[in-house]
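Q: Sequence plus the predicted model coming up.
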Amino acid sequence: MTTPDPLPGLVAALGMPGRPTSDYDLNPGTVLPEGRLLKPAAVLVPFQAGPSGPEIILTKRASHLKHHAGQIAFPGGKVDATDAGPVDAALREAQEEIGLARGNVAVLGTTEAHETVTGFTVTPVLGRILAPFDPRPEAGEVEEVFAVPLAHLADRANYRIEGRRWRGQWRRYYAVPYGPYYIWGATARILRALADRLDT
């Protein structure tokens, strides 16, 4: 008996045309400096089969961190000199942050890079988790690992545009709350871009 694909349409969606995203998408008046140098980074967007359909795994960063404390994020980080590239970096970070072995991930592809206000160009790496795993949050950096149904994140009606003051200026951003989790900023923008692909 053939097991149905838990991620219908996702691989096809990756083949659809996309465009780079950024934290500035909802702030068209922002003037970015010419010749700015962005640091390469990568995140893993991990999909797994859940009880009610596909899910995406996310993390809640530890509340004591200097940067992005308590925020919801994908496993990921900067591309180190020892990494073979963004895919290698995303898989390494996922293993370090949540205990997801790279051999338990089938890479489906990447989407266009996302530029952050903190000076990174982040490559989202989409990957299917092949077998159930028991998350092991990295002590000191990850407070919690949790899953959100893809159906919730793929529904563009669940996204809203909000704003706050940042470095003396008003900045608008996407948010896609789920239960007690407030998913916003770069994570929500990357997810919104994925929802746009799945809806075409």
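A: Nice, I can see it.
Q: make it CA atoms for all contacts and neighbour counts henceforth
A: OK.
Q: any residues touching the longest strand seen in the chain, and which ones?
A: Assignment by DSSP state E gives strand 39-50 as the longest strand of the chain. Strand 39-50 is contacted from outside by 6, 54-57, 74-79, 86-87, 89-91, 93-94, 119-130, 132, 149, using CA atoms under 8 Å, 6 or more residues apart in numbering.
Q: Same check on stretch 166-173?
A: By CA under 8 Å, 6+ apart, the list of residues contacting stretch 166-173 from outside reads 23, 26-27, 161-165, 184-185, 189.
Q: what about 10 Å?
A: With contacts defined as CA atoms under 10 Å, 6 or more residues apart in numbering, stretch 166-173 is touched by 22-28, 30, 117, 160-165, 184-186, 188-189.
Q: Take this one as well and set it beside the first:
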Amino acid sequence: MSLIWSEDALRQALSRPAGPSSDFDLNADVIPPTGTLRPAGVLAAFHEDDGRLVLTKRASGLRHHPGQIALPGGKVDPGDADETAAALREAWEEVGLAASQVDMLGAMPPHRTVTGFSVAPLVGIIRGPFTPVAEPGEVEEVFTLPFAHVCNPANYRIEKRRWRDGWRNYHVAPYGPYYLWGATARILLGLALRMQA
């Protein structure tokens, strides 16, 4: 498997079949709650120059997932046509990435979170120069990770921590000071596995 940035390889990976993922994948003893999942969209945006992936560190004052590493995105609002529209709107609001700069390649299977969302991970290419601008109320930092790190399954491992009344297993792929974990790591691991297929 080549870990050199290739837009064609990314397109081929997205064309390969894959099933949905979930925060419950590694926790067979935890029964997902019943009820309707709220739709959301996140954007995995790779820069055309070298494949670096844009990620955010969420603000520490947020109610949901404070301080966590995340792909730009969020829940589908009433004004959004669908999950793609939500992901593009949130990318503009959170990091200043205009929809006109994003060449959408496709979607990965939905990911179910423990917080009751069905997240549609969208994949796109950033065209042209891009200087991120963090939205201070939501985003503490905007940074990038190399394509070779994100798309190498060997960089992912399983860790666990106390959660509610037991232990929760989850995927991680740390890089320097950035602790990539949970739903974001699981979504990106799914892409990495399709890259090597």
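A: Arrived safely. Because the structure is a prediction, the values reported are computed rather than measured.
Q: what residues are up against D103 of structure 2?
A: 45-46, 48, 123-127.
Q: thinking again about what came up before, any idea how far the longest strand of structure 1 is from the chain center?
A: Offset of strand 39-50 of structure 1 from its chain centre (CA atoms, centre = their mean, to the nearest Å): 6 Å.
Q: With stretch 42-51 of structure 2 instead?
A: For stretch 42-51 of structure 2, the distance to the chain centre is 11 Å (CA atoms, centre = their mean).
Q: If we go by neighbour counts, what in it is buried?
A: Neighbour-count burial for stretch 42-51 of structure 2 flags 42-48, 51 (criterion: 16 or more other CA atoms under 10 Å).
Q: just stretch 115-133 of structure 1 next, same as before
A: Under the neighbour-count criterion of 16+ other CA under 10 Å, stretch 115-133 of structure 1 has 115-116, 120-129 buried.
Q: Next: stretch 60-76 of structure 2.
A: 67-76.
Q: Please apply the same query to stretch 134-143 of structure 2.
A: Of the residues in stretch 134-143 of structure 2, 134-135, 138-142 count as buried by neighbour count, 16+ other CA under 10 Å.
Q: Next, give me the two most distant ones among those.
A: Greatest spacing in the buried residues of stretch 134-143 of structure 2, by CA to CA: E138 and V142 (10.8 Å).
Q: Give the intersection of the neighbour lists for these two.
A: With CA under 10 Å, 6+ apart as the test, E138 of structure 2 and V142 both reach 56-58, 94-95.
Q: For structure 2, just list every one of the helices.
A: Using DSSP state H, the helices of structure 2 run over 7-15, 83-95, 147-150, 182-196.
Q: which strands and helices sit next to the shortest one?
A: Same thing as helix 147-150 of structure 2. Here helix 147-150 of structure 2 touches strand 53-58, helix 182-196, going by 3 or more CA pairs under 10 Å, 6 or more residues apart in numbering; DSSP states H and E.
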